[in-house]
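S.K.: Got a predicted model here, sequence first, then my questions.
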Amino acid sequence: MRSLISPRLLLREWEDKDADFVLDMYSRDEVVRFLGARPQALHDRSEALTRLERWRSRQDDVHAVWAVQDRRSGRLLGTVFLVKLMASGEPLQTADETEVGWHLHPDAWGNGYATEAATAVLAYAARAGVSTVYAVTYPENAASQAVCRRLGMRHLGQTDRYYNMTCELFTTES
């Protein structure tokens, strides 16, 4: 997995030693409320380790899930990812389309980190030959929709094609 660097951030591979941060971030209702068709908070460190392993299983030559770290302080801030979308159905199936996304710890909200991290990931995707990238958000998630717009993504409207839920769909295609 390739690390990425932006002006303020290091995007790096998640390590098991990061499990306490993952537990802290993903145990918060304000973080998980917009994640998946049935949002579920983590409850213990073993669930955080399982989450890290699941992220590793979604990696390939292009796709990855990165830890977002402040370059100056070394403090972890959240997650950014470039993964295959999951098509609706039982069970969910890997789709052909690629998704960019981000989850930040509430302590990191409002500082432009999501936009900066996603910009680095989209540049990486372009270098890797991924010409079209999508983002999906809950219809109520105005903050993530604002990030999509700051990234220059175009809003395609609502869809239920992914994750067994109705999402707002954004694309990098002009």
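M.R.: Received it, and whenever you're ready, just let me know what you need.
S.K.: Please make it C-alpha for all contacts and neighbour counts, starting now.
M.R.: Will do.
S.K.: Need the three-state assignment for the residue nearest to residue 49 when sequence neighbours are not counted.
M.R.: Take residue 49 and drop its neighbours on the chain: the residue closest to it by Cα to Cα, 6 or more residues apart in numbering is residue 19, 5.8 Å away. Three-state call for residue 19 (DSSP: H, G, I helix; E, B strand; the rest coil): helix.
S.K.: ok, now which ones touch residue 19?
M.R.: Residue 19 is in contact with 45, 48, 49, 52, counting by Cα atoms under 8 Å, 6 or more residues apart in numbering.
S.K.: ok, the second one touching residue 17?
M.R.: No: shown here, residue 48 and residue 17 do not form a contact pair, counting by Cα atoms under 8 Å, at 10.5 Å.
S.K.: Those two - which one has more neighbours?
M.R.: Using other Cα atoms under 10 Å as the criterion, residue 48 and residue 17 rank with residue 48 on top: 23 against 9.
S.K.: Remind me which helix or strand the more buried one belongs to.
M.R.: Secondary-structure assignment from DSSP states H and E places residue 48 in helix 45-57.
S.K.: elements contacting that helix?
M.R.: Counting contacts by 3 or more Cα pairs under 8 Å, 6 or more residues apart in numbering; DSSP states H and E, helix 45-57 packs against helix 19-26, strand 64-70.
S.K.: and the comparison structure, right after this:
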Amino acid sequence: MAPLSLTTERLLIRDWSVDDAEAAFRIYGNPEVAMWLAPMMQRVTDPNAMRSVLEAWVESAPNLAPPTGRWAMVRRSDNVLVGGLALRLLPPYEEDIEIRWQVSQHEWGKGYATEGARALLGWAFTQDVDEIFAVARSSNARAVATARKLGMEWVGETTKYYGLLLQVFRVRRADFAGPVPPNGGE
């Protein structure tokens, strides 16, 4: 897949780099962020482990079928990494595509997850995808609120995906109210 670069009013959404390891560790190594990632991803324990994770993400990126992938969210005003975004196939059947967002705890409540995810959804809907899901534990009020802000419809609860009771949200291309970038965001 060609490198992705999307811009919003405040963010640049770009491919991860191994050079992001230290900043990414402040997100994926933070217990307050990581508690919501398990079992999809475990807390990263040190900067070297984060570097290894990023190496794997960078190496696998060209082999992923669009729109799946993982991207960094960088604040445009100061080039600070504020979070990450992903579009992944949901287990166990790998038919449904899930959008995920992770934001640095120091940046919570500033709307970066919604802004970045809205741009990524707009791009994803240029890639022959009809619907995208988000799943969250009901106790993860921030994730549930973000899904709703994105215009995602609550479709129920399930233990199908990760063996946890999760709230499931969905947005269809026909119902998506966000911007769709010209030329597929490239």
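M.R.: Cool, the structure landed. Just so you know, these numbers come straight off a predicted model, no measurement behind them.
S.K.: The helix holding residue 48 of the first structure: which residues count as buried?
M.R.: 47, 48, 49, 51, 52, 55, 56 (16 or more other Cα atoms under 10 Å).
S.K.: on that earlier part again, and the contacts of residue 19 of the first structure, which two are furthest apart?
M.R.: In terms of Cα to Cα, the contacts of residue 19 of the first structure reach their longest pairwise distance at 45 and 52, which sit 10.6 Å apart.
S.K.: Average offset of the host helix or strand of residue 146 of the first structure relative to the second structure?
M.R.: When secondary structure is defined using DSSP H and E, the element that contains residue 146 of the first structure is helix 142-150. Superposing on the second structure places helix 142-150 of the first structure at an average distance of 0.5 Å from its equivalents, by mean Cα distance after the TM-score superposition for the first structure.
S.K.: Show me what that helix is packed against.
M.R.: Packed against helix 142-150 of the first structure, as judged by 3+ Cα pairs under 8 Å, 6+ apart, are the following elements: helix 113-127, strand 133-137.
S.K.: Quick check: which of these is buried the most?
M.R.: Per-stretch averages of neighbours, counted by mean count of other Cα atoms under 10 Å, single out strand 133-137 among these, with a mean of 23.
S.K.: Off-centre distance for that one?
M.R.: The chain centroid and the centroid of strand 133-137 of the first structure are separated by 10 Å, computed with Cα atoms, centre = their mean, to the nearest Å.
S.K.: residues near the counterpart of residue 42 of the first structure in the second structure, how many?
M.R.: The equivalent of residue 42 of the first structure in the second structure is residue 44 (alignment by TM-score structural alignment). Taking other Cα under 10 Å as the neighbour definition, residue 44 of the second structure ends up with a count of 21.
S.K.: who touches the closest residue to residue 1 of the first structure other than its chain neighbours in this structure?
M.R.: Excluding the flanking residues, the one nearest residue 1 of the first structure by Cα to Cα, 6+ apart is residue 13, at 6.7 Å. Residues touching residue 13 of the first structure, when contacts are defined by Cα under 8 Å, 6+ apart, comprise 1, 2, 3, 65, 66, 67.
S.K.: any idea what residue 13 of the first structure aligns with in the second structure?
M.R.: Matched across to the second structure, residue 13 of the first structure falls on residue 15, judged by TM-score structural alignment.
S.K.: Count residues in the vicinity of residue 106 of the second structure, would you?
M.R.: Residue 106 of the second structure has 10 neighbouring residues, counting by other Cα under 10 Å.
S.K.: secondary structure class for it?
M.R.: Secondary structure state of residue 106 of the second structure, per three-state DSSP, is helix.
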